[in-house]
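Participant: I'll drop the sequence and a predicted model, then ask my questions.
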Amino acid sequence: MKTCDLDSQCPNTEKCCPGSCGNICRPVEIPQSITDLPPIPSNITHQEKHRGTSIIIHWQASAESSDIFYVVQERHHIGVHWREEKLGDWSPGFMVARPRLKKKYVFVPGRWYQVRVAAVNLYGTRGFSPPSEPFKLSAQPKPPGAPLNLNFEAVHLVNDKFWIELHWDPPVSELPVSKYIIYWSTLATFELRGSPYVKFQETVSPEQTHFSIPDLDRNKRAIMFEVQAMSMFGSRRLKGEKASIHISTPDYANAETLDLDLSNVSKDKRKKRMGKKKSLPDFKVDRIFNQNEELFAKLSWKGVGVNVTDHYTVTWSSNQCANVSRSVFTASTDNNWYTIHGLNYNCKYRASVKTHHHRLLFSSSITFTTPLSAQSTSTGS
C-alpha cells in the first residue's frame, strides 16, 4: 500500500522507499560505527522561570562545537490533564547552537508539552531523541483580551430602522475562544455613563467575527455595542475583557437605505433569521496545483452582498487519507476565493464556506480528491 512519494512525507528520519505494494516509509539504520554523525541527545529536562510563566529546556549532548546545531520540536495539547492521545503533530522546530532552548513564548499556559531534540552537523543527523516526559507551566491561563479593531462594517436604514453590521478581530488569548457575546444598549443621551434603557445580548460561534443587528430605533440618541470573548479551561469559564463602541444616531441620518421587504416577517421571526441557512452560490474547486513541492487547491464562490464587504469563514478537513490523522483547519477572507495549502496526495477532503449576511446564514460544502502524485498535478505560477 502506497504511503508516500517524498522523504518529507515520512516521520522523523525515515525514508520513502519502494515496496512490493508501493512506496512506504522505512526507518534508516545508522551503524554506531559511523563516527561522523553526532550522537542523539538524551536526558531532556525542563526548568521553570519567572514564577512559572516560562520554561528553559536542557538536554545532554556531546561537547559543544561550532559544527553542531540542534533542532528542537514540540507537540502539545490543551487541557487540565495529560492525555497522550490528544497530542497534535510535531512543530517544524527551532534551531539552536547550544544544548538548551530559552526562546520566550514557545510554551503557553494551559497546555501539556513534549519535546524532542536532534543533533545535526554537516554530515547529517542520527535522528530525534525519544519524546521528553510531559510537562506544563504552573501558571494558569488568563482570560482572553478584548476583541481587537471593533468597528462598524456598515450602517443601513431598513424600513426606517437602523441595521448595523459589526466586525472585530480575534483577541489575544492563551486559550481558544469558545464563543463571543455581543451586547447592545439604547441610550437616551450621549452620556454613555448613564444607565441604558434597554440591553440585549446574542452569542455567536468563535469562527464568526461579524454580527448584524436589525430593528434599532433611529430616534435614540446613542447606541452602545460591546463584544466579549469567552474561553473554557476544563470546567472553568474564562470571561474576557469587553471591547466597546458607540454610535451617535444623528450622525447617520443619511445612512444608505436598503430596499428589503420585511413587511410580512414578524419581529420574532426576523430575529430567528440568524440561524436560517441558505446556500452560497457557485461554490467549487477552481483548480488543484503544486508549487515548490506543496499541494494547493483554489476554492471560489459567488458573493451575496451588494456594495458591502462580507467576511467568509473557510473550513477544510481530510475525510479519507491513509496514514494522516484527521485535522480541521479554518481561515477567514474578505475575497470570493481562497487557496488552501499543505494538502496530501491521494486524499479525499471536505471543504465548506459560510458567511452571515443580513441575519441570514449562507453556507455551502464540497468534497474533492487530490491527485495520486505530483506528476498528475498542474504547476502553479
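Facilitator: Sure, I can see it. Numbers count the residues shown, from 1 in each chain.
Participant: alpha carbons only for contacts and neighbour counts from here, please
Facilitator: Fine.
Participant: end to end, how far does stretch 22-36 reach?
Facilitator: Using Cα to Cα, to the nearest Å, one end of stretch 22-36 lies 33 Å from the other.
Participant: which SS state does K272 fall under?
Facilitator: Using DSSP: H, G, I helix; E, B strand; the rest coil, the structure places K272 in helix.
Participant: could you do D268 as well?
Facilitator: Classified using three-state DSSP, D268 is helix.
Participant: count of neighbours near it?
Facilitator: Neighbourhood size, D268 [other Cα atoms under 10 Å]: 8.
Participant: swap in S235?
Facilitator: Applying other Cα under 10 Å, we find 7 other residues in the vicinity of S235.
Participant: and it, how far from H81?
Facilitator: Noted for S235: a distance of 12 Å to H81, by Cα to Cα.
Participant: quick one, what contacts the most centrally placed residue in the chain?
Facilitator: Centroid check for the chain by Cα atoms, centre = their mean gives T330 as the closest residue, at 5.3 Å. By Cα atoms under 8 Å, 6 or more residues apart in numbering, the residues touching T330 are T313, V314, T315, W316.
Participant: repeat the analysis, applying 6 Å as the threshold.
Facilitator: Applying Cα atoms under 6 Å, 6 or more residues apart in numbering to T330 gives the contacts V314, T315.
Participant: try this one next to it:
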Amino acid sequence: PNKRNFTLPELSPLQQLICLDNCLYDSDCPLVQKCCDIGCGPVCVEAIDVREDALLPPIPKIIYSKLGRGNKVEIRIESSANSTYYCHVEVRYHFGVSYAERKLSPWQCQLVEKIAEISDARSKRIDISFNLKPGYWYQARVAAINAYGFRGYSEPSKVFRLTHNPKPPKSPADVQVVSALFNGHHYVVKIAWCPSKSNLPIEKYKVIWSLYVRNNDESVITNETYVKDAHYFEIKELLPESSYYIQVQSISINGSRRLKSDKCSVLYNTTQPAEPYRPLRCSHHGHEQEQNIDTNSENPLSRTHERAPKPTTLAVSTVHGYEVNYRFSRKFGMIVHITGFLPHKEKVYELCPKESNCEQREYSAIRVKQDAVEFN
C-alpha cells in the first residue's frame, strides 16, 4: 500500500516487551506489512483495513504454471476485469536436486514477457513467461498494483523446475602467466584465468601443469591442484630451460554428478625472453572484456622474468602464413600442429631448432593431414 492515511493497530503489552529492531524500511517486511516504530523499536505490522480498501485492485490468483519451449516457464494469472493495474511478479529459488523450502532465496522481482491477455465481463486472464536456469527450483507469486498501491500478494505457486539436466560449465575464456620469479634454482609463476560462465555455481577450478621429459622413457611429469573462490594460482618449483603445458578446468556439482568444462590451456617456456603482460580477454555478454590482474607475487623476492604467452587455442606463430598451435597428448607428449600450407603425402617433414639446420633430426612428423602437419 502507499503512504496515504492507513492507521496502525495497537500492540499488546507483551508484544511491546518482546519487540526488536526487525526492520528499517517497508521493503524489509513481508506481504503488505509496514515498518513502524511503536516506541521500543521498529517492527513489521499490517495497516488496518488495507485489504478492504476499494481503491486497491483485488489480489490476483496463479491458475497454473507449465514448462514452455526452451528454458521458459509459462504462468497464467487471473484477476478482476473491473480495474486497471500492473502485474508485479516475484520469484524465489534454490539450487539442488531435491526441493527444500528452507533453502529458498528471498523474494525478488522477476522480469517477464506477456504472451496473451484475455478479458470477459468478470475476469481477466494474463499469460506470462520468463527464463529458468537448469538445476534450480522456483516458486512465483504476483501482485496487482495501481496508482494507490496493492492489496497483497497471491498465494505462492507450486514449485517448478526444468526437466532437463544442466550442462557443464564453459571453459575459462583465457588463461595466461602474469608473473614469474626465478630464485636461483626454480621458477615460481603466477597464472590467472577468466571466470567460467555457468548456469550452476562453480565449485572449484582444477589446475594442471605438465612437463614432457625427453629421455629414454619419454615420460610426462604431471601435477594438479584445485582452487576455490579464486581465479589465480602460483605454481612453484618449475625447472629452468623447460616447457610446461598448463591447463585450467572448471567444475560444478549437480547432486552426485561432477560437471567438468573443457580445459583452457597455455604453453609456458621458461627459456623464452620476457613479453609484456596483457589483460585477460574475458568474454562478457557477447563482447570482449579485458580484466587486469594484480601481477605482484606474494614472494618477497622481486620479479626477474615476466611473459604473457597466448592461449593454445590461438596461433602462436604466423610466419609465412603458417599458423602454429600446441596441444598435449599423454601418448605423444607435446604436439605441434602447423596449418596454412599444403603438405605432400609422400614427403617427410622435420621440425628443427633454428640454429641446428636440421642436422640433429630432433623432431619427426607423426601425422600428415590434408591441410596440416603435426610433430611431437
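Facilitator: Structure received. All values reported here derive from a predicted model rather than from experimental measurement.
Participant: give me the contact list for stretch 199-213 of structure 1.
Facilitator: With Cα under 6 Å, 6+ apart as the criterion, stretch 199-213 of structure 1 contacts 163-168, 177-185, 359.
Participant: and what of stretch 265-273 of structure 2?
Facilitator: With Cα under 6 Å, 6+ apart, stretch 265-273 of structure 2 has contacts from P240, E241, S242, S243, Y244, Y245, I246, Q247, P311, T312.
Participant: between those residues, which is closest to I75 of structure 2?
Facilitator: Within these, proximity to I75 of structure 2 (Cα to Cα) peaks at Q247, which comes in at 44.1 Å.
Participant: residue in structure 1 paired with the closest one?
Facilitator: Superposed on structure 1 with TM-score structural alignment, Q247 of structure 2 falls opposite E226.
Participant: so which strand or helix has that match?
Facilitator: Assessed by DSSP states H and E, E226 of structure 1 sits inside strand 222-233.
Participant: what's the mean distance for the next helix or strand after that strand versus structure 2?
Facilitator: Once the chain leaves strand 222-233 of structure 1, the next helix or strand it forms, by DSSP H and E, is strand 236-248. With the two structures superposed, strand 236-248 of structure 1 lies on average 1.5 Å from its match in structure 2, counting by mean Cα distance after the TM-score superposition for structure 1.
Participant: so strand 236-248 of structure 1 matches what in structure 2?
Facilitator: With TM-score structural alignment applied, strand 236-248 of structure 1 matches the range 257-269 in structure 2.
Participant: quick one, helices of structure 2?
Facilitator: Secondary structure of structure 2, counting by DSSP state H: helices at 13-18.
Participant: got a list of what G152 of structure 2 touches?
Facilitator: So G152 of structure 2 contacts L31, V32, I59 (Cα under 6 Å, 6+ apart).
Participant: run a quick neighbour tally on the first one.
Facilitator: L31 of structure 2 sits with 16 neighbouring residues when counted by other Cα under 10 Å.
Participant: that one: what's it in contact with?
Facilitator: For L31 of structure 2, the contact set (Cα under 6 Å, 6+ apart) comprises G152.
Participant: if I look at the counterpart of it in structure 1, how far off is I40 of structure 1?
Facilitator: Matched by TM-score structural alignment, L31 of structure 2 corresponds to N12 in structure 1. Plainly put, N12 of structure 1 is 13 Å away from I40 of structure 1 if you go by Cα to Cα.
Participant: quick one: the strands in the stretch 101-250 of structure 2?
Facilitator: Applying DSSP state E, counting those that start in this stretch to the stretch 101-250 of structure 2 gives strands spanning 108-109, 113-119, 123-131, 136-146, 149-153, 175-182, 187-193, 202-212, 220-227, 232-238, 243-254.
Participant: which one is the equivalent of A144 of structure 2 over in structure 1 nearest to, not counting chain neighbours?
Facilitator: Under the alignment (TM-score structural alignment), A144 of structure 2 pairs with A119 in structure 1. The shortest distance from A119 of structure 1 to any non-neighbouring residue, by Cα to Cα, 6 or more residues apart in numbering, is to Y70 (4.6 Å).
Participant: how much space between that neighbour and K86 of structure 1?
Facilitator: Note on Y70 of structure 1: its distance to K86 of structure 1, by Cα to Cα, is 26 Å.
Participant: between the two, tell me which one has more neighbours.
Facilitator: Counted by other Cα under 10 Å, Y70 of structure 1 and K86 do not tie: Y70 has more neighbours, with 23 against 12.
Participant: roughly how far does the residue mapped onto that one from structure 2 sit from F130 of structure 2?
Facilitator: In structure 2, the residue paired with Y70 of structure 1 according to TM-score structural alignment is C87. C87 of structure 2 sits 14 Å away from F130 of structure 2, going by Cα to Cα.
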